[in-house]
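Just need the structure, nothing else, for what follows:
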Amino acid sequence: MPILPPNALEFFSRSPEQTRRVGMRLGSLLAVGDVVCLEGELGAGKTTLVQGLAQGWGSSDLVSSPTFILVNVYRRPDGARLFHLDAYRLASPTEAEELDLDAMLDEGPLVIEWAERVRSILPSERLWLRLDYVDEEQRQMQFTAHGKRYEKLLDEFRRSLVGVA
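From the prediction side, this is the model:
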C-alpha cells in the first residue's frame, strides 16, 4: 500500500543547488497555461526553486523574487514567456485578478509564490508545491497534482527524478 496518494510526491532537497536542479527538471516539463503554486514560509526556497524552474524552461534571464513589482517575466530565446507572480504583498485575491492571470496563462506558464494567499481565484487544476525549511541546507517538498494535466505532469516529473512512475 503506497504511503502517498498517486497525485502526490514528497522529496527532500539537501542543498540550495539541489533545489535549483529539482526546479530545472520541473521547468523542462511546463507548457503554456500551466499553473505551479508555491507555498512556504520566508526562506523556504521558493525563489531558489523558481531560479531552476526558469532555467529548465529555457530562460537565461536573472530570476529574483518579484515581491515589490508583483510579476516578473522570463523569456526564452524563441520569445516564449514564463510568468512569476509573488502574492505576498497582495491585500486580497481581487488584487491578483486585476493582474489578469488569464492573459498570462494564454501566453505561458505561471508560477505563483505565496499562492495560498490567492487560492480562491486560482484554477482548480494546478500543481501545488509546499516547501518546508528543515535546516540551513535542507528543504522538504510536497507536490500535489490537481487535475489530469497535472497528474500527468507529476508522473513525468517523478520519472525524471527517480526513473519510475
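
Please make it C-alpha for all contacts and neighbour counts, starting now.
OK.

In three-state terms, label the most centrally placed residue in the chain for me.
Of all residues in the chain, the one closest to the mean position by CA atoms, centre = their mean is residue 36, 3.8 Å from it. Classification of residue 36 using DSSP: H, G, I helix; E, B strand; the rest coil returns strand.

and for comparison, fold this next one:
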Amino acid sequence: MFSRKVTSLSELQGVAKELISEFQEERVFAFYGKMGAGKTTFIQSVCRALGSGDNVTSPTFALINEYNTADMESIFHFDFYRIKELEEAFDLGYEDYIYSGSYCLIEWPEMIDPLLPDTIVEVKIEVQEDESRIITAEKKH
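Sure thing, here's the model as predicted:
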C-alpha cells in the first residue's frame, strides 16, 4: 500500500510524482477525504506530475474539467459533491471519460460509487491533529 505523510504544501509535488509512479498502469483515481482535506490541492499536484501546465481548479459546478498535458493528452477532473442522482453522471456521459484510457481524477467518488469501474486507485487523504495529511492509495479490484 502507498502511504505518505505530508507536513507542508511543498511536499505535495513529490508525493504526486510517487503516486503516479507507483500506479503507472492505472488511469482512474478516486480521491476520498473530508471537506477541506486537500483533495483539489493534491489533484493540482497530480496534474503537474502528469505534465499539465493548465490552471487546475475544482469543477464543483461544472462537474468536470479537462486539462491537457504537454503531449496534449487529456486529464479529466470530476467533482461529484453536488450530484443528487446517479442519472446526472449518466447525463454527463461519465462512461465516455472513465473508459477513455485518459487519466480520470475523481473527487467525491462515493456519490457515484455504483458506477465506478471495478479497478480504480482509491486515494485517501486524512487530516491529522497537527494538520499534516496522511495520503494512502491502493488499487481496488
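
ok, back up a step: for the aligned partner of the residue nearest to the centre of structure 1 in structure 2, what are its contacts?
With TM-score structural alignment as the criterion, residue 36 of structure 1 lines up with residue 29 in structure 2. Contacts of residue 29 of structure 2 were listed using CA atoms under 8 Å, 6 or more residues apart in numbering, and they are 103, 104, 105, 106, 120, 121, 122, 123.

mind redoing it with 6 Å?
By CA atoms under 6 Å, 6 or more residues apart in numbering, residue 29 of structure 2 lies in contact with 105, 120, 121.

so which of these comes closest to residue 23 of structure 2?
residue 121 (7.9 Å; CA to CA).

Give me the distance between the counterpart of that closest one in structure 1 and residue 35 of structure 1.
Aligned counterpart of residue 121 of structure 2 in structure 1: residue 127 (TM-score structural alignment). Distance of residue 127 of structure 1 to residue 35 of structure 1, computed by CA to CA, to the nearest Å: 6 Å.

what's the answer for residue 120 of structure 1, then?
Counting by CA to CA - residue 120 of structure 1 and residue 35 of structure 1 are separated by 14 Å.

More neighbours: those two, which one.
Applying other CA atoms under 10 Å to residue 120 of structure 1 and residue 35 shows that residue 35 carries more neighbours, namely 23 against 12.

give the contact list for the more buried one.
Residue 35 of structure 1 makes contacts with 110, 111, 126, as judged by CA under 6 Å, 6+ apart.

before we move on, what about residue 74 of structure 1?
Residue 74 of structure 1 touches 61, 81, 82, counting by CA under 6 Å, 6+ apart.

Please identify, among the contacts of residue 35 of structure 1, the one with the most neighbours.
Result: residue 110 is most packed of these (other CA under 10 Å), 25 neighbours.

Secondary structure class of whichever residue in structure 2 pairs up with residue 144 of structure 1, three-state.
By TM-score structural alignment, residue 144 of structure 1 lines up with residue 138 in structure 2. Secondary structure assignment for residue 138 of structure 2 (three-state DSSP): strand.

pretty sure residue 138 of structure 2 contacts residue 1?
Yes. In terms of CA atoms under 6 Å, residue 138 of structure 2 counts as a neighbour of residue 1; the distance is 5.4 Å.

More neighbours: these two, which one.
residue 138 (17 against 8).

could you measure the more buried one against residue 93 of structure 2, distance?
Per CA to CA, residue 138 of structure 2 is found 26 Å from residue 93 of structure 2.

do residue 141 of structure 2 as well
Distance, residue 141 of structure 2 to residue 93 of structure 2, using CA to CA: 23 Å.

what about residue 23 of structure 1, which helix or strand?
Assigned by DSSP states H and E, residue 23 of structure 1 belongs to helix 16-27.

Which secondary structure elements does that helix sit against?
helix 46-57 (3 or more CA pairs under 6 Å, 6 or more residues apart in numbering; DSSP states H and E).
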